[in-house]
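Student: Have a look at this prediction, sequence included:
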Amino acid sequence: MTESRGPLDGVKVVACSTAQAGTVPYVLMADLGAEVIKIELPGVGDPSRTTSQLPGLPSTYFETNNRGVKSLTLNLKAAEGREILYQLVREADVFGQNFRPGAAEKNGFGYEDLKKINPKIVYVSISGYGPRGPHAMLPGTDAMAQALGGIAEAYSAPGQPLKTGIVSVADETCAILAFGGIMAGLYCAKTTGVGQKIDTSLLGGQIRLMGWTLTTAMWKDENPVTGQARIMGTAERPAISASFNDRDGKPFVLQMGGREWNKAMSALGFEAEMTAKGFDDLGVAVTSAERREAMLKTLDGLFATGSRDKWVEILRQADIVSAPINTLLEASNDPDVLANAYVTEVEYPKHGKTLKVHGSPWHFSETPAKIGIAPELGEHNDAILKSLGYSKIRIQELRDKNVI
């Protein structure tokens, strides 16, 4: 049986990218069938190859961010190394880099350099702050973008200092937006024959991630109310998104509009007490901070009388949105996550193990994604160079000269 091809089969990518935001866009493309050639420094490779390396296992960081790609080692400071890069770019659809601003141009593979070689190239540049502004030339990291982009407030508590989170939200958001930008760039190049440079940044991704909550803050010119609940809208059209703990301290979330309030309270068995305290209408929580806090305190006490599973099931049966608040490990074992293969298993022959990994966030009915593993350093040197016409003797010469 012929193996199904991914939706990006035939697309070729050359990526001089490291870390997370600069590599995940191309992992997503590799999952979907694109040929992705990762350029690494001979003998050294991407520094993240040893990041978060567990005993007897590959680096979780490198594996997650580089699976399914090919590794070619090139010394881009050598003329022969740059020539190989240029040959690859001539045949490529996409080129990606996330070096410190100015480094690619200094070393001969900026956009102006590469578009002379391939006018249809979609050139992707990922930076920390964006291509303009007072700090455009500074390096950037996930923590820096979380700090500047406002996400710390999303999970803050009143009276507590803002903190960045342990998950690389800025890196991943930027990567996913870069992936979308690449798809748009590829479509434009295909329909017009013209390539272009696409700039995106860690900071830009975080600002987009703040969505309508940022719009509301800007229009009101005040920060949102933080804590366990978002109570939104007006007294006439209120809505709530809030978290509560059960009798064992296990957290869960619910979200509903004012029209669903009485149905939810009735299903939970809370209607009598809530009505007695004047909370038969969700809209009263919008009228003042005092009423909001009193309502939440009452619900805290009621939810502390039962189990999380019970409350979530009751609310779902009443067609109210509710879910447990999972830890990372709980999320990896969530029945919906597993059923949709958002987490899947991959065999690692070198380590003699089958391990859980990220699946694909997409389901393609005709061209399904295929999950690979990360390459060894320089694993594809010979195959790639042979495809460019290099002989075994010439490849060995390049290896001896530390070009590859």
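Tutor: Looks like it came in fine. Numbers count the residues shown, from 1 in each chain.

Student: all contacts plus neighbour counts: C-alpha atoms, from now on.
Tutor: Fine.

Student: Tell me the secondary structure at Thr200.
Tutor: Following DSSP: H, G, I helix; E, B strand; the rest coil, the label given to Thr200 is strand.

Student: Leaving out chain neighbours, which residue sits closest to it?
Tutor: Computed as CA to CA, 6 or more residues apart in numbering, the closest residue to Thr200 that is not its neighbour in sequence is Ile126, at 5.1 Å.

Student: What count of nearby residues applies to the one you found?
Tutor: Using other CA atoms under 10 Å, Ile126 has 25 neighbouring residues.

Student: could you check the distance from Asp281 over to Met274?
Tutor: For Asp281, the distance to Met274 equals 9 Å [CA to CA, to the nearest Å].

Student: To clarify, my last question referred to Gln97.
Tutor: Distance, Gln97 to Met274, by CA to CA: 57 Å.

Student: again, but for Ala318
Tutor: Taking CA to CA as the measure, Ala318 falls 18 Å from Met274.

Student: More neighbours: those two, which one.
Tutor: Set Ala318 next to Met274 and count neighbours by other CA under 10 Å: Met274 wins out with 19 against 15.

Student: I'd like the distance between that one and Ala21.
Tutor: Counting by CA to CA, the gap from Met274 to Ala21 is 47 Å.

Student: where do the strands sit along the stretch 1-150 of the chain?
Tutor: Secondary structure of the stretch 1-150 of the chain by DSSP state E, counting those that start in this stretch: the strands cover 12-16, 35-40, 70-73, 94-97, 122-127.

Student: And here is the other one:
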Amino acid sequence: MEERSDDADRAGPLSGVMVLDLSRVLAGPYATMMLAELGARVVKVEAPGVGDDSRQIGPFKEGESAYFASINRGKESIALDLKAAGDRVIFEALLARADVLVENFRPGVMARLGYGWEVLRARHPRLVYAAASGFGQTGPEAARPAYDMIVQAMGGVMSVTGHEGGPPTRVGTSIGDITAGLFTVIGVQAALWHRERTGVGQLVDVAMLDCQIAILENAIARYAVSGVAPGPLGARHPSITPFAAYACADGHIVIAAGNDGLWATLLGVLGAETLANDARFLSNALRTEHAELVAEALEARLRERPCAHWLAVLEAAGVPCGPLQDVAQALNHPQVRARNMVIGTAFPGGAPLLAAGNPVKLSAHADPATRPPAPVLDGDRAAILAELGL
């Protein structure tokens, strides 16, 4: 699609790529936000009158959703009813110019509207069509609706989260949606590269449940070897010890002594060298088998001094460690700020808003401290229609 005059502000490796975004809430919008961060132009197609569901999800400031604003920054908005003849004309004009279409409806919705993959691939063979859904486009449960909580539960992630004997615990961020969004970005980029070589687009089919399975890593390895489904372990690593949160005099710190050399160094810092000769702690496998005893032995020394003391001496000795920070502390950490991971954007109405920056730093492209605001519902309609000659 022809580049707009503001494209210079969006320079990135995907500059010149036009994304037609029919998605809503989080998985799809997160994917298109990342595509926008990488330079793509994203035109968000929303339902007339109400827009993306997340416009009604808090927290709110002056009646506007911070949730929506943070995930939809830098996009354009046009409201279209895809069942109305006039709006279908506009949508089809956009389709003719788009490089990528992203949607996260349940399978079958786009086909019923006349815009399923088979129809669009015939009309627009270069189009990359990305469908992010709860369960994917195939399989016996493809048509089921899903939210983040459902796939966290079904995908096994909740079974290894929390503490043994505790209630079911959701991961504290929406990893069901966000991992689906990230895998969608990977799929879109791969499909665009394939198109660059072949001239042909393709369907990118990403299921939230699939993505939860994909990130189980160590849990799958343990099940494959033992035949026993792993359970929750609180804050500790299932296969490396010491690798957990440990109590000091005034709170907890995380220590990750991932090999025998670091274990020895840790014992030296703590003045607990005698533990090096304990038969139960002679290897990582033995320490992991006796992880509770390791924690008791280490905390007997750690509780003698405050967190700040231990962090300082452990860092000086080269033992990987870190403070247990809340969100406010994390956002204000000097390293986070130095990496431009807290950026400024704005609500659709213009009020300023802090948001997470882009973790992908590219040497050939700028990483500005601010991003364009999220769009007003249908706020770009006039400009888009003029561009299309309608």
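Tutor: Perfect, thanks for sending it. Small disclaimer: the values here were computed from a predicted structure and weren't measured.

Student: Disregarding residues adjacent in the polypeptide, which is nearest to the spatially most central residue of the second structure?
Tutor: The second structure has Ile178 as the residue nearest its centroid, 3.3 Å off, counting by CA atoms, centre = their mean. Closest residue in space to Ile178 of the second structure, ignoring its immediate chain neighbours: Ala27 at 5.7 Å, by CA to CA, 6+ apart.

Student: And Leu186 of the first structure, by the same measure?
Tutor: Val122 (6.6 Å).

Student: Check Arg88 of the second structure too.
Tutor: Distances taken as CA to CA, 6+ apart put Leu82 closest to Arg88 of the second structure, at 5.4 Å, once the chain neighbours are dropped.

Student: do Asp171 of the first structure as well
Tutor: Counting by CA to CA, 6+ apart, Asp171 of the first structure lies nearest to Ala21, which is 4.5 Å off, once chain neighbours are set aside.

Student: residues contacting the equivalent of that neighbour over in the second structure?
Tutor: Applying TM-score structural alignment, one finds that Ala21 of the first structure aligns to Ala27 in the second structure. Neighbouring residues of Ala27 of the second structure by CA atoms under 8 Å, 6 or more residues apart in numbering: Asn104, Ala132, Gly176, Asp177, Ile178, Thr179, Ala180, Gly181.

Student: Ala27 of the second structure and Pro48 of the second structure, how far apart?
Tutor: Ala27 of the second structure is 21 Å from Pro48 of the second structure, where distance means CA to CA.

Student: quick revisit: looking at the strands of the stretch 1-150 of the first structure, which is closest to Lys297 of the first structure?
Tutor: With respect to Lys297 of the first structure, and counting by CA to CA, the nearest of those is strand 122-127 at 44.4 Å.

Student: what do we get in the first structure for Ile175 of the second structure?
Tutor: Using TM-score structural alignment as the criterion, Ile175 of the second structure maps onto Val169 of the first structure.

Student: Please disregard the earlier target; I meant Asn218 of the second structure.
Tutor: Using TM-score structural alignment, Asn218 of the second structure sits opposite Trp212 in the first structure.

Student: Now do that match against Trp219 of the first structure, distance only.
Tutor: Distance from Trp212 of the first structure to Trp219 of the first structure, by CA to CA: 10 Å.

Student: residue boundaries of the strands in the stretch 201-350 of the second structure?
Tutor: Ranges of strands within the stretch 201-350 of the second structure are 203-207, 243-247, 252-256, 321-323, 342-346, based on DSSP E, counting those that start in this stretch.

Student: can I get the ones you listed in JSON lines with mean neighbour count?
Tutor: Output for those, formatted as JSON lines (neighbours: other CA atoms under 10 Å):
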{"stretch": "strand 203-207", "mean neighbour count": "22"}
{"stretch": "strand 243-247", "mean neighbour count": "21"}
{"stretch": "strand 252-256", "mean neighbour count": "20"}
{"stretch": "strand 321-323", "mean neighbour count": "18"}
{"stretch": "strand 342-346", "mean neighbour count": "20"}
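
Student: export those to a markdown table and tack on distance to Leu95 of the second structure?
Tutor: What follows is those, written out as a markdown table (distance: least, CA to CA, whole Å):
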| stretch | distance to Leu95 of the second structure |
| --- | --- |
| strand 203-207 | 15 |
| strand 243-247 | 50 |
| strand 252-256 | 50 |
| strand 321-323 | 49 |
| strand 342-346 | 28 |
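
Student: Show me the one of those that comes nearest Thr161 of the second structure.
Tutor: It's strand 243-247; of those, that one is closest to Thr161 of the second structure (CA to CA) at 13.8 Å.

Student: Output the residue interval of the first structure matched by the closest one.
Tutor: Using TM-score structural alignment, strand 243-247 of the second structure corresponds to residues 241-245 of the first structure.

Student: Run through who's touching the matching stretch.
Tutor: Residues from elsewhere that reach stretch 241-245 of the first structure (CA under 8 Å, 6+ apart): 228-231, 251-256, 299-300, 303-304, 308.

Student: Now for the match of Asn218 of the second structure: which residues touch it?
Tutor: Residues near Trp212 of the first structure by CA under 8 Å, 6+ apart: none.

Student: so what corresponds to the residue nearest to Arg88 of the second structure in the first structure?
Tutor: Per TM-score structural alignment, Leu82 of the second structure is aligned with Leu76.

Student: That match and Arg82 touch, don't they?
Tutor: Yes: using CA atoms under 8 Å, Leu76 of the first structure is in contact with Arg82, at 5.1 Å.
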